[in-house]
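> coords please:
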Amino acid sequence: MSLSLNQWTTRRWSVAEAVDGCVRHGLAAVGLWREKVAEQGLAETVRLVREAGLRVSSLCRGGFLTAGGLPGEEDRHAFARALDDNRRAIDEAAELAAACLVMVVGGLPGVRAGAPLPASGLSREPAAGGSAPCPPGFSRDLAGARERVAEALGVLAPYAGERGVRLALEPLHPVYCPDRAVLSTLGQALDLCQAYPPEQVGVVVDTFHVWWDPRLSDDLARARGRIAAYQVCDYLHPLPADVLLGRGMMGDGVIDFGPITRAVAGAGYTGDVEVEIFNADVWAADPNDVVATMKARYAALVPAG
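Reported below is the predicted structural model:
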């Protein structure tokens, strides 16, 4: 395994600055974000990465496949737009020769990431014997949302396969289930993969999201051939008010990285290891200092040996 900088860890850096930073710090790979690639321009990003001799360990992100209604409901337009955006993401990943396209599959329909629930205009008191009615566009049907993800995967996996792109389903910690990912465990993601060839659909193992799972060892053992990306950062305790920013530098939280890395290696993964951190203090620091700390903490805490 080789260390890779996920671009969001040094969020202030543009693609050009991140590529330059990787070269200066001796890293062989970079994980890119679509927003940053769009700012730099896709063609220019491809040129910069190739001239620097870097691998693109991942492109983040596709997904948010639960938009609109649920199967059988009227609103299919948002779902169609989500599929179109994911096709564009697949095309971008192909141009970048990315090892995978990370798929954050989306939360409950009608819940926007990080935003309050839509106002219902109704009393918050539940009806007798039931729960409060849902506001328009919002659904509490978790099983139905997962069905929508499976439906979308049936459309997108063949499209990705034709273009040599591997979709990487990322389970997120359950705290993000309402608004970001109705896949909460590695086992759920692996179950969805089984209908597709491993080179077409795999999984992301992100320590922040999976460290707590009592079935993690068993699921990593059955993930052989399916791990498309391995991402590391620490889980801070207590979490900040904005739980999205609870990802810390390795060693600043509660995760024991060695056993997870050994299990990932035992499942046959030999790809890059991305450090992906969402943290206001990390983002405010000098990106060069962040990368230097990242390299030191990775070497001390993450390898399987």
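
> Every contact and neighbour count from this point should use C-alpha atoms.
Will do.

> got the buried residues for stretch 214-230?
For stretch 214-230, the neighbour count (16 or more other C-alpha atoms under 10 Å) marks 216, 219-220, 223-224, 226-230 as buried.

> and for comparison, fold this next one:
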Amino acid sequence: MTAPALPSGDTPAGGATPAGRVTPAPGLERFSFNQATAQHWPLAEAVAGCAAAGVTGIGLWREPVQEYGLDRAARLVRSAGLTVTSLCRGGFFTTPDWWDENRRAIEEAATLGTRELVLVSGGLPAGSRDLDGARRQVTDAVAALADEAAAAGVRLAIEPLHPMFSADRCVIATLGQALDIAERFDPAVVGVVVDTYHVWWDDTVYAQLARAGDRIAAFQVADWVTPLPEGVLLGRALPGEGCVELRRLREAVDAAGYTGPVEVEVFQASLWSRPGPDILAATIDAYLAHVP
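As a prediction, the model looks like this:
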């Protein structure tokens, strides 16, 4: 599969006219392709490739959107007939500029037409060992942003990351911790992200999924392989390449009441070295074999 050329005017070729929506390919009714899975695929080509493949949803990241131009990116996705299923990322609440950055992230999510702004909460402040204090900072920051997010029609989606990231990336390490924060707010305003790579190991995860109910804002899928091939950040694998019970987790998420997109999000340098269309095709094949 090769990505079609992009005509002028930010109108992608593929399976939709500017006025229409992409018709999903069989089995891909819920599938969404997270942009980070093909890190080096230009945004316009990724959008066109998804549309041509019958992929209806794409998860976007702020940095490539900003590079392309926010308003231009919003037009691009709309004209392709795609839905932006999430925007990564806000958060990093333990850094000095968290307030301005997160207000911008809310505005960007609203402009792109996505309800879900993924929050990676941030690690310990420089020089700190106060994990409890850092988690309180996250709670206070979410509270400070909630009204602004609600006014913009954006949900703050708290993503717990595997505990190996607690020091430098995310002090919220379990789904239970994320829910402890989210439950203080209207579920239409603050929810949680369930990412299989980060939660599969937790012996309480199925009870926490049942607890989460309509607070599940996004469901992301990646597999876990050992030894981690490229370090903790780039150690993810395509569905079926590792040890995670992906279908069981998907069934539990569905049983909790979630009916939304299933985003495949894989950070792996060896995967990124392949052409974007090949990555998309491999991701679709892995998803169909191991997730629905």
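
> related to what we said a few turns ago, present the buried residues of stretch 214-230 of the first structure as JSON lines; the columns should include distance to Leu59 of the first structure and secondary structure.
Below are these laid out as JSON lines (distance: C-alpha to C-alpha, whole Å; DSSP: H, G, I helix; E, B strand; the rest coil):
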{"residue": "Leu216", "distance to Leu59 of the first structure": "25", "secondary structure": "helix"}
{"residue": "Asp219", "distance to Leu59 of the first structure": "24", "secondary structure": "helix"}
{"residue": "Leu220", "distance to Leu59 of the first structure": "22", "secondary structure": "helix"}
{"residue": "Ala223", "distance to Leu59 of the first structure": "21", "secondary structure": "coil"}
{"residue": "Arg224", "distance to Leu59 of the first structure": "22", "secondary structure": "coil"}
{"residue": "Arg226", "distance to Leu59 of the first structure": "17", "secondary structure": "coil"}
{"residue": "Ile227", "distance to Leu59 of the first structure": "15", "secondary structure": "strand"}
{"residue": "Ala228", "distance to Leu59 of the first structure": "12", "secondary structure": "strand"}
{"residue": "Ala229", "distance to Leu59 of the first structure": "10", "secondary structure": "strand"}
{"residue": "Tyr230", "distance to Leu59 of the first structure": "13", "secondary structure": "strand"}
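
> residue range for stretch 197-210 of the second structure in the first structure?
Here stretch 197-210 of the second structure aligns to the first structure at residues 208-221, judged by TM-score structural alignment.

> what about the residue mapped onto Pro125 of the second structure from the first structure, distance to Asp141 of the first structure?
In the first structure, the residue matched to Pro125 of the second structure (TM-score structural alignment) is Pro109. As judged by C-alpha to C-alpha, to the nearest Å, Pro109 of the first structure and Asp141 of the first structure stand 8 Å apart.

> For those two, indicate the residue with more neighbours.
Legend: neighbour count by other C-alpha atoms under 10 Å for Pro109 of the first structure and Asp141, higher for Pro109 (24 against 12).

> my guess is that one contacts Gly144, does it?
No: Pro109 of the first structure lies out of contact with Gly144 (C-alpha atoms under 8 Å); the separation is 9.4 Å.

> can you map out the helices along the stretch 1-150 of the first structure?
For the stretch 1-150 of the first structure, the helices defined by DSSP state H, counting those that start in this stretch occupy 15-24, 34-40, 42-52, 77-96, 142-162.

> burial of the aligned residue in the second structure for Lys36 of the first structure, as a residue count?
Here Lys36 of the first structure is matched to Pro64 in the second structure, going by TM-score structural alignment. For Pro64 of the second structure, the count of nearby residues is 17 (other C-alpha under 10 Å).

> Wait, Pro64 of the second structure touches Leu43, no?
Yes: counting by C-alpha under 8 Å, Pro64 of the second structure does reach Leu43; the two are 7.1 Å apart.

> any idea what Ala18 of the first structure aligns with in the second structure?
Under the alignment (TM-score structural alignment), Ala18 of the first structure maps onto Ala46 of the second structure.

> got it, and Ile260 of the first structure?
For Ile260 of the first structure, the aligned residue in the second structure is Leu249 (criterion: TM-score structural alignment).

> Check which helix or strand its match maps to.
Assigned by DSSP states H and E, Leu249 of the second structure belongs to helix 246-255.

> residues touching the residue lying closest to Arg140 of the first structure once chain neighbours are set aside, list them.
In this structure, Arg140 of the first structure finds its nearest non-sequential neighbour in Leu108, 6.6 Å apart by C-alpha to C-alpha, 6 or more residues apart in numbering. Going by C-alpha atoms under 8 Å, 6 or more residues apart in numbering, Leu108 of the first structure touches 66, 138-142, 145, 177-180, 182.

> residue boundaries of the strands in the first structure?
Here the first structure has its strands, by DSSP state E, at 2-6, 29-33, 55-63, 101-104, 167-169, 201-206, 227-232, 234-235, 247-248, 272-275.

> and among these, the most buried is which?
Of the strands of the first structure, the one with the most neighbours on average (mean count of other C-alpha atoms under 10 Å) is strand 167-169, at a mean of 31.

> Mind listing residues that contact that one?
Residues outside strand 167-169 of the first structure that contact it (C-alpha under 8 Å, 6+ apart) are 100-105, 157, 160, 189, 200-204, 227-229.

> 6 Å - rerun?
Here strand 167-169 of the first structure makes contact (C-alpha atoms under 6 Å, 6 or more residues apart in numbering) with 100-103, 201-204, 228.
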